[in-house]
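*Asks:* Have a look; sequence and predicted model below, questions after that.
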Amino acid sequence: MFTTLLMEEVRTQARRNAGVVGIVAVIAAGFMLLSLLELPVISSMLLVGAFVALVAMPGVVSVQVGIEYWASMYGARGYLTMSLPVRGRTVFAAKVLYAVIAVVVSAAAATLLAIGWFAAYVHLLGSTLGQLLEPVRQMISMVGTGMVVFYGLTVVEGVIVTIIEVAAVMSIGGQGRWNRLGFGAPAAGLVILYVVNQVVGLVATVLLPLSLDLTSGRIVGRMMLPQFIEAARTGQDPLLVGIGSVVAAPVLAAILVWWAVRAIERHTCLR
């Protein structure tokens, strides 16, 4: 049943999401090509417009899948969704997995187009892509390929965790006790989620024994707090930067998923 639900998400949303990605890609590529005409001021504005379009691409897809999630779970179509002979956790998993795939694919498309953006940018500067990326190569050689991969995975983790948390908060806000608030309940929940994420991230960064050693660029099992206190006392920069949030974020997401599944299966009340 999970596969059937996932394929239904693809059938109802993929064309719409692909359309947005295609339109934004055409706009961004057009701006980049026009910028190569090297028109004073205008070329720079076109490159800025292309950059904004690339950044907006995964954002627009995220909004699309978010609206679809709410409409299909708690809007008029929610009656059909909740009548399916399947547990709420399966519905939640299928919808969230599709959302993750859609957003990650759109982000990957934007990243590939960003290569063309950098090429256009260095052309206007009268430089080369190799010269522009030289500082990046130096950084990679300093911290190592493994650390670069780790940084990239943490970014992907952040995107996936955010999608899961937002979907979970929407379902938690869709409980009957907050029915009269409509979408106001999940909207308030998203604000609370932001605050909680900041607090949890700060505590995890400072207190969990997982840090990045700035002197070696390596991950060490040490707490940042003593270094932070010493740096504040002496006025020097800390040599450790806590990265405990990469562990705390999935834990918080798991708690919200448990709460959301419980809300879907026991407390859903359609409008």
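*Replies:* Nice, thanks for sending it over.

*Asks:* make it CA atoms for all contacts and neighbour counts henceforth
*Replies:* Noted.

*Asks:* can you give me the strands in this protein?
*Replies:* 211-213, 218-220, 240-242 (DSSP state E).

*Asks:* So which of those is nearest Val200?
*Replies:* Evaluated with Cα to Cα, the strands of the chain place strand 240-242 nearest to Val200, the distance being 12.6 Å.

*Asks:* before we move on, back to that, which one of the strands of the chain lies closest to Val161?
*Replies:* strand 240-242 (19.0 Å).

*Asks:* From Ala188, how far off is Lys95?
*Replies:* 22 Å (Cα to Cα, to the nearest Å).

*Asks:* State the distance from the residue found closest to Ser72 once you drop the neighbours it is linked to in the chain to Leu132.
*Replies:* Take Ser72 and drop its neighbours on the chain: the residue closest to it by Cα to Cα, 6 or more residues apart in numbering is Gly78, 4.9 Å away. To Leu132, Gly78 is 51 Å away according to Cα to Cα.

*Asks:* repeat for Ser211
*Replies:* Ser211 is 30 Å from Leu132, by Cα to Cα.

*Asks:* okay, now the one to match up with it:
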Amino acid sequence: MIGTLFAQEFRTTKRTLLPAVGIMLLAIIVFLAIAALRVPFIGGLSFGLGIGVTLVFTPVVLAVLVANYWRTMYGAEGYFTMTLPVRGSAIYAGKVLHGLVVSLAALLITLGGLALAAIAFALMKGQGAFDFLREALTTIDPWMAWFLGVALALQLVFAVIAGATAMSVGAEARFNHLGFGAPVIGTIVLYFVMQIVNLAALLFIPLGIRMTGPDAGSLVAEGMLTDFMAAIADPAANATPSVLGLGVFIVPLIAAVLLWWWGARSVDRRTSLR
């Protein structure tokens, strides 16, 4: 059943999602092409616009997903959605899984757009595009690239689940008099709570990666508390952290699981469309 709901989500969102994606992709290609061809007067401006559209691509897709979730769950279409002969948790799962797939695809497209921007920049400077890309890639530490990629993907997964849960909990009878303001307030509160919890996880969870020394890149049973206290004791030193805490990965995973449970339970037991 979840698979059927998942497929249905693609059919219902294509009316709003595909036009937005198509317009942005066309804009990225046209702007970067103008820049690569070094069109006088507008080449630099076009390059900046291409970068701008690329950077907002994933946020725009997320905004479309948010609007679709709210409309089909708690707007006028919500009355039809809630008549489906399935549990609310199944509806929640289908929508969230759809959101995860679409948002991760949007992230990949954004990365592809940045690669096109790098090629356009090389052509603007009269350099070989592939030589420029190869040189740029060789200067990036592969381990750091994987780290950043996993961190981005994890944050995106957390954001999709957190957003769906904030809307579902915000639509409960005790909050729905606030309308869409309830999930907005909930999201802001959750953001600040997660910042505090993530900082605590970085400092205190005893799991990290050694950043300096002969054993750089190895796992260690340490957090970043020692480096943090040293930085407070001597702010002028500007020392490079010796350990990168991995608690920042552990906490969002746990939080995502808990938020999934909370959101599914809310849709099952406390949905209110009044």
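*Replies:* Noted; the coordinates are in hand. All values derive from a computational prediction rather than experimental measurement.

*Asks:* Drop the TM-score for these two in here.
*Replies:* The TM-score (TM-score structural alignment, normalised by the length of structure 1) is 0.91; 267 aligned residues with a Cα RMSD of 1.9 Å.

*Asks:* about what we covered before: neighbour count for Gly78 and Leu132 of structure 1, which is higher?
*Replies:* Counted by other Cα atoms under 10 Å, Gly78 of structure 1 and Leu132 do not tie: Gly78 has more neighbours, with 18 against 15.

*Asks:* Quick one: residues contacting the more buried one.
*Replies:* 71-72, 270 (Cα atoms under 8 Å, 6 or more residues apart in numbering).

*Asks:* which residues of the stretch 101-250 of structure 1 fall in helices?
*Replies:* 129-143, 145-173, 184-207, 225-234, 245-266 (DSSP state H, counting those that start in this stretch).

*Asks:* Between those helices, which one is closest to Ala29 of structure 1.
*Replies:* Nearest of those (Cα to Cα): helix 129-143, 17.7 Å.

*Asks:* Between helix 145-173 and the closest one, find me the angle.
*Replies:* 90 degrees (axes from the mean of the first three to the mean of the last three Cα atoms, to 10 degrees).

*Asks:* quick one: contacts of helix 129-143 of structure 1?
*Replies:* For helix 129-143 of structure 1, with Cα under 8 Å, 6+ apart as the criterion, the contacting residues are 118-119, 122, 148, 216-218.

*Asks:* Buried among those? Need that as a selection in ChimeraX.
*Replies:* A single ChimeraX command selects the buried members of the contacts of helix 129-143 of structure 1 (16 or more other Cα atoms under 10 Å):
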select :118,119
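
*Asks:* and of the contacts of helix 129-143 of structure 1, the nearest to Ser62 of structure 1?
*Replies:* Out of those, the member with the shortest distance to Ser62 of structure 1 (by Cα to Cα) is Phe118, at 24.7 Å.

*Asks:* Return the residues in contact with the closest one.
*Replies:* Leu129.

*Asks:* Please tell me how far it sits from Phe51 of structure 1.
*Replies:* For Phe118 of structure 1 relative to Phe51 of structure 1 (Cα to Cα), the value is 10 Å.

*Asks:* thinking Val21 of structure 1 is in contact with Ser106, fair?
*Replies:* Yes: at 6.5 Å, Val21 of structure 1 and Ser106 qualify as touching, with contact defined as Cα atoms under 8 Å.

*Asks:* neighbouring contacts of stretch 148-156 of structure 1?
*Replies:* Contacts for stretch 148-156 of structure 1 (Cα under 8 Å, 6+ apart): 140, 246.

*Asks:* let's see 10 Å
*Replies:* 104, 107, 139-141, 145-147, 157-162, 219, 243, 245-247 (Cα atoms under 10 Å, 6 or more residues apart in numbering).

*Asks:* thinking again about what came up before, which neighbours do Val21 and Ser106 of structure 1 share?
*Replies:* Common contacts of Val21 of structure 1 and Ser106 (Cα under 10 Å, 6+ apart): 54, 56-58, 60-61.

*Asks:* what two of those residues have the greatest distance between them?
*Replies:* Leu54 and Val61 (11.8 Å).

*Asks:* shared neighbours of the two, anything?
*Replies:* Contacts common to Leu54 of structure 1 and Val61, judged by Cα under 10 Å, 6+ apart, are 21, 106-107.

*Asks:* Can you tell me which of those residues is closest to Ile192 of structure 1?
*Replies:* Once Cα to Cα is applied, the member of these that ends up nearest Ile192 of structure 1 is Ala107, at 26.1 Å.

*Asks:* residues contacting the residue nearest to the closest one when sequence neighbours are not counted?
*Replies:* Leaving aside its chain neighbours, Ala107 of structure 1 sits nearest to Pro58 (5.2 Å; criterion: Cα to Cα, 6+ apart). Going by Cα under 10 Å, 6+ apart, Pro58 of structure 1 touches 17, 20-21, 24, 64, 102-110.

*Asks:* Then Ala102 of structure 1?
*Replies:* 10, 13-14, 17-18, 58, 61-62, 64-65, 96, 108.

*Asks:* Kindly report the same for Tyr69 of structure 2.
*Replies:* Taking Cα under 10 Å, 6+ apart, one finds 9, 13, 63, 75, 78, 92, 95-96, 99, 163-164, 167-168 in contact with Tyr69 of structure 2.

*Asks:* now these as JSON lines including distance to Gly149 of structure 2?
*Replies:* JSON lines is the format used below for those (distance: Cα to Cα, whole Å):
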{"residue": "Glu9", "distance to Gly149 of structure 2": "27"}
{"residue": "Thr13", "distance to Gly149 of structure 2": "27"}
{"residue": "Ala63", "distance to Gly149 of structure 2": "22"}
{"residue": "Gly75", "distance to Gly149 of structure 2": "35"}
{"residue": "Gly78", "distance to Gly149 of structure 2": "36"}
{"residue": "Tyr92", "distance to Gly149 of structure 2": "27"}
{"residue": "Lys95", "distance to Gly149 of structure 2": "24"}
{"residue": "Val96", "distance to Gly149 of structure 2": "21"}
{"residue": "Gly99", "distance to Gly149 of structure 2": "19"}
{"residue": "Gly163", "distance to Gly149 of structure 2": "21"}
{"residue": "Ala164", "distance to Gly149 of structure 2": "23"}
{"residue": "Met167", "distance to Gly149 of structure 2": "27"}
{"residue": "Ser168", "distance to Gly149 of structure 2": "29"}
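
*Asks:* Just name the closest of these to Ala201 of structure 2, please.
*Replies:* Distances from Ala201 of structure 2 to the contacts of Tyr69 of structure 2, taken by Cα to Cα, are shortest for Gly163, at 22.0 Å.

*Asks:* give the contact list for the alignment partner in structure 1 of Leu154 of structure 2.
*Replies:* In structure 1, the residue paired with Leu154 of structure 2 is Glu157, using TM-score structural alignment. Counting by Cα under 10 Å, 6+ apart, Glu157 of structure 1 touches 151, 163, 246, 249-250.
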